[in-house]
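Q: Sequence and predicted structure, then a few things I'm wondering about:
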Amino acid sequence: MTKETQYNEDNIRSLDWKEHIRMRPGMYIGKLGDGSSADDGIYILVKEVLDNCIDEFVMGAGKTIEISIQGDKVIVRDYGRGIPLGKVVDVVSKMNTGGKYDSRAFKKSVGLNGVGTKAVNALSNYFRVESTRDGKSASAEFERGELTNQEHLDETSRRRGTKVSFIPDESIFKNYKFRSEYVERLIKNYVYLNPGLTIVFNGEKYFSENGLKDLLSESIAEGDRLYPIIHLKGDDIEVAMTHSRTQYSEEYHSFVNGQNTTQGGTHQAAFRESIVRTIREFYNKNYDASDIRKSIVSAISIKVMEPVFESQTKTKLGSTDMGGDLPTVRTYINDFLKRSLDNFLHKNTEVADALQRKILQAERERKDLSGIRKLAKERAKKANLHNKKLRDCRIHLTDSKKERNLETTLFITEGDSASGSITKSRDVNTQAVFSLKGKPLNSYGLTKKIVYENEEFNLLQAALNIEESIEDLRYNNIVIATDADVDGMHIRLLLITFFLQFFPELIKEGHLYILETPLFRVRNKKETIYCYSEQERQDAMAKLGAKPEITRFKGLGEISPDEFKYFIGEDIRLAPVMLDKALMIEELLSFYMGKNTPDRQKFIIENLKVELDRVDEL
């Protein structure tokens, strides 16, 4: 008979606000991460502080925000109205305290839950807030949410506004590092959505005059636009769109009250639906929805009264109503597009003709592919039953909402030895392995047909589940895990070419990474240190002293499964593959992967760097 577990008053525990945030940080900031992904927690902390500054700007207070990130310290300064001096401590340390509950002050605010800066405070080992207004100031300092110091000045010459400084707690965010590219992307989205706002980041100014049109100008190079960007604005809505000449997939940037809803929501679904309806009615043709939306690159921003998001990090809108006397989100967006986009196409016949040609081309390509796609799906179905290439995990990104914050990863490896080591040491719940056989095909210049004809590409596409849409992606992270030798680098390049050619949004949305593995193991009888660079090796040698044993890893297959678990577990190091600016992908691939040998040869010679191992020390 099973012994009954006691359950009494001693089992009930009340956590104070900071304990709860620190014990369950994922509830407040999503995943933790080390800064290698754009949605890692350290960027959510920056965003939570910035959201308050943006709300001040929206209310007409303060046109400039200054941000400084040096090492692990973040400083954010606005020139808004400043937190009321008597409430400086409460606003950053008492739950359900804030100005945004007063809808008169903040009608269409980003955050309404009063949690944001409290989470930053609780998850920082140093946090300082300072408010200045009416020639006076007040400041408070905290350590992991505990108040350590308070000051009041009855007279100051400082400009009004709020200044927040913090250092994320390394015991929660392990081995983290801020990547300026992700902070810049966050900042650019803020200025696109708030024309007239200037944000200064580490001395560089960011400003936008044309809103979402500027966002799309950066997202898609001019030479890749099928027609000039269509830019439409209403009272609580702004839309920008064009179609790509070369991209196969749909690309959406969606926002609610200035919040980047990376997982879409009711507004993005309504936008996709309304584009199809409006274009069908304009041409009076019942075109297939996928043909209309194929290659679209677009952005939508709406403002909603008291929005309801599906998570604390506000990445997906759940609201169905605009608020107040306005209709539903779906009706509002549909009416706006039906009126504004229809008018635009009537006035701009060249754009309308180019768009129709693109739709007809997509229709032809879809019909041409239908036969081979059917064969490929049947082949993939049979292969999946005995697929030796994919060793899948149990949890996927497309599973229940409860699992969305879990890091699900697909490692793409070369050869049996490397895939064997990773397979034996991986977390079977969240880490899958796809094993390549030799070098993949150079897909530059090939059509989508090759994805179905080439068994390896077809199985990779099936493993990722991205044939129809990136929204069906089964893994947060796609990690290329190849040796750091010439062959391994070549395989990386061929895989990146495949993704750029057919699924560039995976790179644009930050899903593709390179696995960093240690170059050296330095150890003595007491301690083992894995080193990822020559500098780390020297530091490890200095730390361990007395001639430690040094091993140089030449390939992934040399690393035993027992050791590999350290490199793909909590301390995994990933280098994100990024497209920093609106590069013309066609030109990029043409130069590096096309038949321009003399130009490329000259580039290699001029940029070649030779690194010699210091063999004498090994």
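A: Structure received. A quick note: this is a predicted structure, and the numbers were derived from the prediction, not measured. Numbers count the residues shown, from 1 in each chain.
Q: For the rest of this, base every contact and every neighbour count on C-alpha atoms.
A: Noted.
Q: Can you name every helix or strand that the longest helix anywhere in the chain contacts?
A: Counting by DSSP state H, the longest helix found in the chain is helix 349-385. When contacts are defined as 3 or more CA pairs under 8 Å, 6 or more residues apart in numbering; DSSP states H and E, helix 349-385 packs onto helix 289-293, helix 329-347, helix 449-453, helix 455-464.
Q: export those to a markdown table and tack on mean neighbour count and distance to L123?
A: Formatted as a markdown table, the helices and strands packed on helix 349-385 follow (neighbours: other CA atoms under 10 Å; distance: least, CA to CA, whole Å):
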| stretch | mean neighbour count | distance to L123 |
| --- | --- | --- |
| helix 289-293 | 19 | 42 |
| helix 329-347 | 17 | 35 |
| helix 449-453 | 17 | 45 |
| helix 455-464 | 19 | 34 |
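Q: Which one, of those, ends up nearest to S274?
A: helix 329-347 (5.0 Å; CA to CA).
Q: so the closest one versus helix 349-385, what angle?
A: Interaxial angle, helix 329-347 versus helix 349-385 (axes from the mean of the first three to the mean of the last three CA atoms, to 10 degrees): 130 degrees.
Q: for comparison:
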Amino acid sequence: MAEQKSTYTEDSIKSLDWREHIRLRPGMYIGKLGDGSAQDDGIYVLVKEVLDNSIDEHMMGYGRTIDIKISEHQVEVRDYGRGIPLGKVIDCVSKINTGGKYDSGAFQKSVGLNGVGTKAVNALSSHFTVQSFRDGETKKASFEKGILIEDHPVAPTKERNGTRVIFTPDDTVFKNYHFIPDYLENQIWNYAFLNAGLSIQFNGKKYFSERGLYDLLLRKVDEDALRYPIIHLKGNDIELALTHSNQYGEEYYSFVNGQYTTQGGTHLAAFREAIVKTIREFYKKDFDAADIRQSVVAAIAVRVQEPVFESQTKTKLGSQSVGPDGPTLRTFVNDFVKTALDNYLHKHPDAADALLKRILQSERERKEISGIKKLANERAKKANLHNKKLRDCRIHYDDPKANEEAKNNTMLFITEGDSASGSITKSRNVQTQAVFSLRGKPLNCYGMTKKVVYENEEFNLLQHALNIEDGIEGLRYRKIVIATDADVDGMHIRLLIMTYFLQFFPDLVKNGHLYILDTPLFRVRNKKETIYCYTDEERQRAIHKLGKSAEITRFKGLGEISPEEFGGFIGEDIRLDPIILNKETKIADLLGFYMGKNTPNRQTFIIDNLKIEKDIVFDDPKQAQEEEEQAQAS
């Protein structure tokens, strides 16, 4: 039979309007879609795009307050800036490349410059309303999925000048989405830190910062863990905060024109380089760069005229200069750090002494483990990771040539035992999902030094699989997913893996890369339908829907779930619970309590918080007997 070939004619060429293009290729405008379990999922980008316009108004000197209300599915943002010119309200949210920020004289160092952001929010919302208040008059328009459905005439108003935007993300685009309050709070705090003096009211709570990036670091790091007081330096179009802690790794927060560049870029690379160069010159000693940056916690914010980002979501800066006629960004950052940090260390000898001690400690620790590190890395190279522990995928997070959306979907499942890893391996997406199989329970590494990472074969192979030995810049997977059984042993293994990451790679957790895989506890089915239930409440609803004669299976381990079924749990509808560290979470105290040797205290805590689950009661005796027989058979 001859192979059919598609024709390529004039009819093959199609033109999409702005709304159709955004809805067809949303990833081009807001990055990955997601369900809200990751801090860079699309629903948070929608919030950011609307907020950015309000922030730009504040930066221009209009409006000191922004009101935000976010419920389960609806977002409302009200600023008190100048308000969109009434005759352009509809155009500004529905005509691509239309906006007030192309004139660099008006918005020289704006967050949003390309006139796309709010239009993307409009097109990707089931309901979108914009209302402008300007000099005693107001104009309102409502849309559905980018289509104008109601155009209100200009009317008088007594409300203060400004703009209100209300939208509901489209649940056909963002499937099963939910806002995680911690992510929203971090997002809003960043706006407050970067705009000292701006007051943001979020769901009735006030967010306000007087000291900018200094306050940011105070929120991110436990004060007890700081080796010296936070160094806070400000100049024209640049601000930075810097300190060292007792934790492993490097922790950075970088911003451009108020935008949180989660993937760094030119400004962050220049900052890391400038720290090393300045400290070497100050102490007149050629320290190893890794020793200087070990345990650093820092933040940098720069203002750049017409910045060039590597994607519409603006998570990585590509600009090489401060402005058309300005110095290169590398030179600008280097010059400021060299002068300001050097001056600070000369004026504060106590901080300089504490910094030197931290560097010498890192140098000592590095030399102590250099021998075992060399041997361990040689073993890791000899070990065939692809056959022994790691079933790798084809696309990786650190691949500069890979598709951005695919990179953001890369994940590594950490499993226990061959049966669980076998089910995941057979059902995974080989393009973006990899599997790392543990052999039994890993070592409790609480309180140990990083030497154990190299002495323990599994820990060493895991850090090599993730490519995080020298920091998380080369991380090979966007999400690290702990996939263990929902029983006591599985929970214990989960805690041990979390301890490994919190002890030695806390920056990986703080940057939102660690997750728990949520798998169903029950399968309820009849001859027509099968329902998977993640909680007992869902099981009860499924029984009510399918009838009391439905067959109920309790999954006791991941290995009991067939590969065919598992594919549905790690595909498009995957449920992931992110590991989130908030301000109140002190890593040292957390690990000490749950993983240390304070057995009596922990025992008391367990007894006080013990919950007894009620036995499952069936109205039908026959069903109860069948359930018992199934349990015995398994």
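A: All right, it came through fine. Model, not experiment: these values are computed from the prediction.
Q: TM-score for the pair, please.
A: Here the TM-score for the pair of chains, by TM-score structural alignment, normalised by the length of the first structure, is 0.98; 617 aligned residues with a CA RMSD of 1.3 Å.
Q: The longest helix of the first structure vs the second structure, mean deviation?
A: Superposed on the second structure, helix 349-385 of the first structure shows a mean distance of 1.2 Å to its aligned residues (mean CA distance after the TM-score superposition for the first structure).
Q: next SSE after that helix?
A: strand 390-391 (DSSP states H and E).
Q: Show me what that next one is packed against.
A: strand 431-436.
Q: Burial check on the equivalent of L502 of the second structure over in the first structure, number of neighbours?
A: The equivalent of L502 of the second structure in the first structure is L500 (alignment by TM-score structural alignment). By the measure other CA atoms under 10 Å, the count of residues near L500 of the first structure is 22.
Q: In the first structure, which strand is the longest?
A: Identified as the longest strand of the first structure according to DSSP state E is strand 124-133.
Q: and that strand, how far from the chain's centre?
A: 28 Å (CA atoms, centre = their mean, to the nearest Å).
Q: so how far does it sit from its counterpart in the second structure?
A: Averaged over the aligned pairs, strand 124-133 of the first structure sits 0.7 Å from the second structure after superposition, using mean CA distance after the TM-score superposition for the first structure.
Q: Name the SS class of the residue nearest to the spatial centre of the second structure, please.
A: Taking CA atoms, centre = their mean, the centroid of the second structure lies closest to Q39, which sits 3.3 Å from it. Going by DSSP: H, G, I helix; E, B strand; the rest coil, the secondary structure assigned to Q39 of the second structure is coil.
Q: Identify the residues contacting it.
A: Y183, G512 (CA atoms under 8 Å, 6 or more residues apart in numbering).
Q: what do you get for G162 of the second structure?
A: Contacts of G162 of the second structure by CA under 8 Å, 6+ apart are R78, D79, Y80, G81, R82, G83, I84, S132, F133, R134.
Q: Tell me which of these you also see in the first structure.
A: When you map the contacts of G162 of the second structure onto the first structure and apply both residues aligned by TM-score structural alignment, their matches' CA atoms under 8 Å, the shared contacts are R78, D79, Y80, G81, R82, G83, I84, S132, F133, R134.
Q: what's the closest non-adjacent residue to the second one?
A: It stands for D79 of the second structure. The shortest distance from D79 of the second structure to any non-neighbouring residue, by CA to CA, 6 or more residues apart in numbering, is to I66 (4.6 Å).
Q: Which of the three states applies to the spatially closest residue to G86 of the first structure that is not a sequence neighbour?
A: Using CA to CA, 6+ apart and skipping the chain neighbours, the partner closest in space to G86 of the first structure is A138 (8.0 Å). Secondary structure state of A138 of the first structure, per three-state DSSP, is strand.
Q: A138 of the first structure: neighbour count?
A: Neighbour number of A138 of the first structure under other CA under 10 Å is 23.
Q: tally of neighbours for G196 of the first structure?
A: 16.
Q: That one: which element?
A: Counting by DSSP H and E, G196 of the first structure is part of no helix or strand.
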